[in-house]
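Novice: Sequence below, structure please.
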Amino acid sequence: MPYRRSRHRSRPGCRLTRIPVAVALLASLALGTAACAENERHTTITVASVDFTRDMEKLVDDFRRTHPHIRVRFRFLPESVLRNRLSKDIAGEDGRYDVVSIGPWEAPIWASRGWLTRLDALAGRGDYDVQDFIPVVRTALSYRGGLYAVPYYGESSFLMYRKDLFAEAGLTMPERPTWPQVAALAARLDDDRHGIAGICLRGGPAWLDLLPLNTVILTFGGRWFDERWNPRLTSPETKRAVRFYVDLVRGSGEPRAFEAGPAQCDAAMRRGKAAMMYDSTFFAGRFEDPGTSEVAGKLGYAPAPVMRTDSSGWLWTWALAIPVTSKHPRAAWEFTSWATSKRYVKLYGERLGWVAVPPGSRLSTYRLPPYRKAAKAFLRPALDALGAVNLNRPGLHEQPWTGTSYVGIPEYAGLGARVAEEISAAIAGRQSVDEALAKAQIFANDVVDGGGYRD
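Specialist: Here you go, the predicted structure:
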């Protein structure tokens, strides 16, 4: 299970008040039967979401036309800030937010604490069509058979590369590239004179900056913990993977890679400052938009590079959930179902452009002729990447949690951030990889000992 409730202990100083499951059940009931508690003529809901979903605000006039009694107030925040605020608000039962953006790391953990409203019955009504969600994405947002969030978009990872630069250099991208092959190509394409990096890879100090590196660790045969929760961050396989990644980004990566997160690599690729980028399938729509990208029409797409596994892509989704503390749960669901509906996808394409439609959530999106035409360069590689994700065993070994590029325990956000800081320092040359991983091993031991995972 992604969250071992019977073993978790709240850390001293953290306010993790457990809301009884009965409260969550009552909240679900409230959505269907307690609408009278809301004044439908004067309902204002607050939506707290990540910056990546700002387009909801551009289209919300459509929601207002069909729901004139509901006003929507948006709070768009960087994901680290958002996650911190949401956990404090829900645990403290403050009820500031009615709809929240979460990912597959939060969904099962927060559901197990009774923080989220179960959505199965609501999502099963009318023409919402919950079965249309891509199965692996729907599974990642579930807990004990219940659905606790619905996807705004979903993503895996693949390798994006400049076909024009490859042709000029007389190079060919392998059909299924390995990491050593990618490193050799990056070295050939790295061009300091023209300011073009051989490859752009995340190297920043935030825990989500570890997503690409974690897939490298898994395909090299490494892991964070073994089946008994013993940390394995100093194992030979993990060391080999991290050394490879650090050497690659230091030798052929973007300038100041130790500060680079997804936004920096996104900008570098769109400006034509990188020959390759290994990152989210979500970015393809941005890169193929000729209105904002200098490389539209110039990119090829290959599967996530591997070493010892058959595939190595991650799975992430930004999804919408309703906290049990929402003051307006019925109105919250009306908005949530609108923003994750088939109607919304079509509205987005017609008004904001088909190539940038939120991908990876619904199968029906990939059958829409305007989207198929606009996304033809990356549609099949992106779907294949999502189809290849193994949530239960993404690497060579069994793992006692569900997830690809994160560890499904409450402490991982803090642990991941501390480890990312050490890896980033190694990329910056302030310490060796061995020194970084030795510290990471200590951090990981503190977590499993403090959380009782090895009891």
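Novice: From now on I want contacts and neighbour counts done on CA atoms only, so please keep to that.
Specialist: Will do.
Novice: next one: stretch 127-147 to chain centre, how far?
Specialist: Using CA atoms, centre = their mean, to the nearest Å, the mean C-alpha position of stretch 127-147 is found 16 Å from that of the whole chain.
Novice: this one as well, want them side by side:
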Amino acid sequence: MSSLFRVTAVAALASCTALSGAMAGTITIATVNNGDMIRMQGLTDEFTKAHPDITVNWVTLEENTLRERVTTDIATGGGQYDILTIGNYEVPIWGKQGWLAPLEFDAAYDVDDLLPAIRGGLTVEGKLYAAPFNGESAFLMYRTDLFEKAGLTMPDSPTWEFIGDAARKLTDASAGVAGICLRGKAGWGENMAFVTALANSYGARWFDMDWKPQFDTEAWHDAATFYVDLMKDAGPAGASSNGFNENLTLFQQGKCAMWIDATTAGSFVTDPKNSTVADKVGFVIFPTKEGLSNHGNWLWNWNLAIPASSKNQADAKTFIEWATSKDYTALVASKEGWANVPPGTRTSLYENPEYLKAAPFAAPTKAAMDAADTTKPTVDEVPYTGGQFVAIPEFQSIGTTVGQLFASALAGQSSVDDALAQAQSTTQREMRRAGY
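Specialist: This next block holds a predicted model:
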């Protein structure tokens, strides 16, 4: 058993007692507490109207907790959930292990409409093992009014050097405005999603072609130092505790001049019902290091998958087909407007004039996703794929440990050099144990 699953197996055996998935006609869905998923839960009645014989139970969790619990359940065959919300990191690994049920949909679902890069990441040996609910890359969101007030012009393709200078100039402690908000909360899919993408754009890499960790390189030192120094100078208070949701709230409240994060944030920062700066947001591509051309864009999608241990696979598939269909997109548009439909999964959405007109972030999102190359995530050659992650089973455990080290450095509990040294030794040890 790899390090990805060793740490949770004992806890899983103790916790998987009353398995909700065993009740016929009832499905239990484990999902993340982001806006698109919360919206889907709010539309559950629409599903049950069409399928009154299926009862839906929701288990909504913070991102790190969700990953821990579904990994525990899937690795032990616990059967606690009938539908898992997982990413394109887990799907190919778990599909190969036989832990997920393959999905087949009828012609009306239109599998060929799924964006090729998204569909490819969910396919193992020709079989689809999850259906994408939303997809994303990363881009930079900024306050156009604050830039104008400061006499700054955002380039179409900004460098980190420009972003660092602008963030410090835009910081206004008296007004409670941070120059920039970036993820700091520890986790392989939290702070390390951003930090890995940043490092990629600096020319750093997790491993060389011999699978030797590279945290002792100049590129990692420069990227990590830039990140920590920038957040200390221009970030919000308590940045080491902020993940996607916390920074989203800060930006919506007008407390961040810039924010670099998932393109799915576009609909939420421009929603006048929830964002005080909805009409003052601009979007540009993820920054680069001066002299380099790698933007470090990631490619991620939250997907709905059925664990092989589910006792209600037919009902679970019925829900997944509904929640990831074109009809669901149209349903959200009718209830919330086209700007709020789940983005980043279907070609047809980006050919829809109503969506393109309603969503100022649509074109930047598609451009960011098109620019992402998970087969070549950094400047130098690497033996792995993935943008903001390394697509090996051991990464979940290693990435979380390294994320804790970076969060400590950001909180001032250790130096950048100490964090990098510990990241190097820890990663080296775990990779040796795993047989690399």
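Novice: what residue of structure 2 matches up with residue 338 of structure 1?
Specialist: Here residue 338 of structure 1 is matched to residue 322 in structure 2, going by TM-score structural alignment.
Novice: Show me the helices in the stretch 251-400 of structure 2, by range?
Specialist: 266-269, 313-323, 326-336, 353-358, 362-371, 395-410 (DSSP state H, counting those that start in this stretch).
Novice: if we can go back for a sec, ok, the match of residue 338 of structure 1 touching residue 44?
Specialist: No: Residue 322 of structure 2 is beyond contact range of residue 44, at 10.4 Å (criterion: CA atoms under 8 Å).
Novice: Would you indicate which residues of stretch 188-198 of structure 1 are buried?
Specialist: 189-191, 196-198 (16 or more other CA atoms under 10 Å).
Novice: Nearest to residue 157 of structure 1 among the residues you listed?
Specialist: residue 198 (18.2 Å; CA to CA).
Novice: sorry, back to before: distance of the match of residue 338 of structure 1 from residue 341 of structure 2?
Specialist: From residue 322 of structure 2 over to residue 341 of structure 2 the distance is 14 Å, taken as CA to CA, to the nearest Å.
Novice: Return the closest of the buried residues of stretch 188-198 of structure 1 with respect to residue 398 of structure 1.
Specialist: residue 198 (34.1 Å).
Novice: quick one: what's aligned to residue 422 of structure 2 in structure 1?
Specialist: Checking TM-score structural alignment: residue 422 of structure 2 goes with residue 439.
Novice: and what of residue 146 of structure 2?
Specialist: Here residue 146 of structure 2 is matched to residue 165 in structure 1, going by TM-score structural alignment.
Novice: Report the contact partners of that match.
Specialist: 189, 275 (CA atoms under 8 Å, 6 or more residues apart in numbering).
Novice: what helix or strand is it on?
Specialist: Using DSSP states H and E, residue 165 of structure 1 falls within helix 163-168.
Novice: Buried residues of that helix, list them for me.
Specialist: 163-166.
Novice: same check, this time on stretch 235-252 of structure 2
Specialist: 235-236, 239-245, 247-252.
Novice: try stretch 330-337 of structure 2
Specialist: 331-333.
Novice: hmm, back to that, and the match of residue 422 of structure 2, what does it touch?
Specialist: So residue 439 of structure 1 contacts 419, 422 (CA under 8 Å, 6+ apart).
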